[in-house]
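>>> sequence and predicted structure, then a few things I'm wondering about:
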Amino acid sequence: SKNEYKLLQILMRQHGQIVSRSRLLRDLWQDERFVDDNTLTVNVNRLRKKIEEAGLKDYIQTKVGQGYIVP
């Protein structure tokens, strides 16, 4: 999806750095005030599944209480 692509772009640009959930929510859904926090989780999980199907396991890592990172 468009948001999954944008999510991957953001994480790859910040390679090796933790990107906070709040930043991802802001960058992906700039004008939508009522986006549920779970929407981000769903998008991350869908993207992870596609990346794993391509052979890259654990490419996007969760840092509990901090955000996500592509190491």
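Perfect, thanks for sending it.
>>> from here on, contacts and neighbour counts on C-alpha atoms
Fine.
>>> would you mark the buried spots in the longest helix along the chain?
For the chain, the longest helix by residue count, based on DSSP state H, is helix 37-53. For helix 37-53, a neighbour-count test (16 or more other Cα atoms under 10 Å) marks Leu40, Asn43, Val44, Leu47, Arg48, Ile51 as buried.
>>> and it, how far from the chain's centre?
Computed by Cα atoms, centre = their mean, to the nearest Å, the chain-centroid distance of helix 37-53 equals 7 Å.
>>> in addition, the following structure is provided for comparison:
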Amino acid sequence: MCELTKNELKILYCLFRHPGEIVSRADMIDYLWDNEVFIDDNTLSVNITRIRSKLKEIGAENFIETKRGMGYRI
């Protein structure tokens, strides 16, 4: 079993809402943190890395694809 944090779940939800489409980093940051405070761009990268690690544990390696300079997609 794999447990996700609230933000990890929101990231996956955002990606699942747009299957096959590239979701920009800016759109994800807006969705996750709603511009309440300035969030370091690295914060999203850390969350994506944690999700990938958890997915790898359950055999879903390479589930999230990075499109360099564009965003992510599933």
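Cool, the structure landed. Given the structure is predicted, the values throughout are model-derived calculations rather than measurements.
>>> just give the TM-score of the two.
Superposed pair, TM-score by TM-score structural alignment, normalised by the length of structure 1: 0.94. Supporting alignment: 70 aligned residues with a Cα RMSD of 0.8 Å.
>>> can you find the partner of Arg17 of structure 2 in structure 1?
Using TM-score structural alignment, the equivalent of Arg17 of structure 2 in structure 1 is Arg13.
>>> still on that earlier bit, other SSEs contacting the next helix or strand after the longest helix of structure 1?
Counting by DSSP states H and E, the element after helix 37-53 of structure 1 in chain order, helix or strand, is strand 61-63. If you count contacts as 3 or more Cα pairs under 8 Å, 6 or more residues apart in numbering; DSSP states H and E, strand 61-63 of structure 1 packs onto strand 67-69.
>>> what span of structure 2 lines up against the strand it packs on?
With TM-score structural alignment as the criterion, strand 67-69 of structure 1 aligns to 71-73.
>>> once aligned to structure 1, how far is the matching stretch on average?
Superposing on structure 1 and averaging over aligned pairs (mean Cα distance after the TM-score superposition for structure 1), stretch 71-73 of structure 2 comes out at 0.3 Å.
>>> what residues does that stretch touch?
15, 18-25, 64-67 (Cα atoms under 8 Å, 6 or more residues apart in numbering).
>>> filter those down to the buried ones, PyMOL style.
Selection command for PyMOL covering only the buried members of those, criterion 16+ other Cα under 10 Å:
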select buried, resi 15+22+23+25+64
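>>> turn the contacts of stretch 71-73 of structure 2 into CSV, columns for distance to Asp34 of structure 2.
CSV is the format used below for these (distance: Cα to Cα, whole Å):
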residue, distance to Asp34 of structure 2
Leu15, 17
His18, 19
Pro19, 22
Gly20, 24
Glu21, 21
Ile22, 19
Val23, 16
Ser24, 15
Arg25, 13
Ile64, 22
Glu65, 24
Thr66, 22
Lys67, 23
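>>> thanks a lot, catch you later.
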